[in-house]
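A.B. asks: sequence and predicted structure are below.
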Amino acid sequence: MSEDSLKYLAEMDPFTLDELMTQHGQEVWNFAYFLTKNRSMADDITQDVFLQVYRHVTSFRGEASIKTWLLKITRNISHNYRNTAFIRKVLLVDVAVSKEYSRSAEQAFLEKETANHVWRQVFNLPVKFREVLVLHAKYELSMSDIAHILKIPEGTVKSRLFGARKKMSALLKEERIINEPI
């Protein structure tokens, strides 16, 4: 979907909104899930994101890509959800599941377990590190796009990314030491 067609979304052609949801819906849901650690909350946030797009499509200025704009809205709504007292009390952690396929069942199981383990460690990071790492590693966004989404300078993005990688390395190294046979 081009940015020009998004401008016409203000007139709300349902097929254009459907196209936007089809193209970016899974990415929005995944990012909401990474931020909240809760599947049902990610569902609600995804619906709210596209509802906000429907209501405020005229606020899209084309300064960033559509994907960046949607992820920024997702981040803002996710933070609002997380900051409510009820949500803080009932937040449940689900396990991220890898969708990769491989040749053997054993290999698939081991790859899935490894991926789950790494994502569990990502969930242990503070939000400011987790969101930068996910936007960079999972969504492959540039430093400037991440800075735009988070409303922070690019230097801060680089610093947080460095800190996130350092903490992940320490978490994974610590766990290897703990799990090694004596």
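C.D. replies: Perfect, I can see it now.

A.B. asks: contacts, neighbours, all on C-alpha from now
C.D. replies: Noted.

A.B. asks: count the residues that sit near Lys138.
C.D. replies: The local packing of Lys138 (other Cα atoms under 10 Å) involves 12 other residues.

A.B. asks: should've said Ser104
C.D. replies: By other Cα under 10 Å, neighbour count at Ser104 equals 9.

A.B. asks: check Lys173 too.
C.D. replies: By other Cα under 10 Å, neighbour count at Lys173 equals 12.

A.B. asks: this is the comparison structure:
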Amino acid sequence: MNIKKICEEYYPLVLGYLLTLANGNRDLAEDLTQDTFYRAIKNIDGFRGDCKVSTWLCQIAKYTFWQYLDKSNKYKQVPLDEVMNISAGELVEEMYIREETNRALYESIEKLDSLTKDVMLFRLTGEMSFKEIGELLDKTENWARVTFYRGKAKIGKEMNSYE
């Protein structure tokens, strides 16, 4: 396998994947992408070819991300400027309601099965196309579309019961 070609070809995909997992934190995603490729190069002999290279790299990226979370205990990252930026006239009650609604939404997403949760997060936070999601998860574009809409329906039911 040509390591240079793999790095050049799959770097944008892995970076995008990690940007999604890191909630758009570009610095963190870039660091984790470098760690991912370091691990991939170090373990290139362990790649059996059972899946696409992109799937293998994204599995390494996911593992790298979860290791980062375990080490840092940063399960939720909120930029300081976002916390401090309260718009004029916004009531504390409105902020509380919005935050509770967001919390309920993410709790609903967390209750989904692993693949559906990944599809939802890639689509909502990563702004990935259904085609990209399908390729990333080694599925079809149509599968990604159907999984997203089924997940959306489940979340809708959950949110209706929340309200």
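C.D. replies: Structure's in. What do you need? Every value quoted in this text rests on a predicted model; they were computed, and no experiment measured them.

A.B. asks: where do the helices sit along the second structure?
C.D. replies: With DSSP state H, the ranges of helices along the second structure come out as 3-21, 26-42, 53-72, 80-84, 92-110, 114-124, 130-136, 141-162.

A.B. asks: can you check which part of the second structure stretch 149-168 of the first structure sits on?
C.D. replies: Matched against the second structure by TM-score structural alignment, stretch 149-168 of the first structure falls on residues 136-155.

A.B. asks: got a list of contacts for that stretch?
C.D. replies: For stretch 136-155 of the second structure, contacts defined as Cα atoms under 8 Å, 6 or more residues apart in numbering pick out 51-52, 54-55, 58, 105, 108-109, 112, 116-117, 119-120, 123, 130-135.

A.B. asks: tell me the centre residue of the second structure?
C.D. replies: Nearest to the mean C-alpha position of the second structure, by Cα atoms, centre = their mean, lies Leu21 at 3.1 Å.

A.B. asks: residue in the first structure paired with that residue?
C.D. replies: Leu21 of the second structure maps onto Phe31 of the first structure when the alignment is built from TM-score structural alignment.

A.B. asks: who touches its match in this structure?
C.D. replies: Listed by Cα under 8 Å, 6+ apart, the contact set of Phe31 of the first structure reads Leu71, Thr74, Arg75, Val134, Leu135.

A.B. asks: closest to Thr46 of the first structure out of those residues?
C.D. replies: Comparing the contacts of Phe31 of the first structure against Thr46 of the first structure with Cα to Cα places Thr74 closest, at 7.2 Å.

A.B. asks: touching, the closest one and Gln47? I think so.
C.D. replies: No. Using Cα atoms under 8 Å, Thr74 of the first structure is not in contact with Gln47; the gap is 9.9 Å.

A.B. asks: quick one, which of the two is more surrounded?
C.D. replies: With neighbours defined as other Cα under 10 Å, Thr74 of the first structure and Gln47 compare such that Thr74 has more, 28 against 17.

A.B. asks: how about the more buried one, what does it touch?
C.D. replies: By Cα under 8 Å, 6+ apart, the contact set of Thr74 of the first structure is Val28, Phe31, Ala32, Ile45, Thr46, Val49.

A.B. asks: quick one: it from Lys89 of the first structure, how far?
C.D. replies: Note on Thr74 of the first structure: its distance to Lys89 of the first structure, by Cα to Cα, to the nearest Å, is 21 Å.

A.B. asks: do the same with Ser142 of the first structure
C.D. replies: Ser142 of the first structure is 34 Å from Lys89 of the first structure, where distance means Cα to Cα.

A.B. asks: for Arg26 of the second structure, the count of nearby residues, please.
C.D. replies: Arg26 of the second structure has 15 neighbouring residues, counting by other Cα under 10 Å.

A.B. asks: same question but for Gly16 of the second structure, I mixed them up
C.D. replies: 21.

A.B. asks: with Asn83 of the first structure instead?
C.D. replies: Summarising burial for Asn83 of the first structure: neighbours were counted as other Cα under 10 Å, giving 11.

A.B. asks: from Phe123 of the first structure, how far off is it?
C.D. replies: To Phe123 of the first structure, Asn83 of the first structure is 17 Å away according to Cα to Cα.

A.B. asks: my guess is Asp35 of the second structure contacts Phe65, does it?
C.D. replies: No. Look at Asp35 of the second structure against Phe65 with Cα under 8 Å: they stay out of range, at 9.5 Å.
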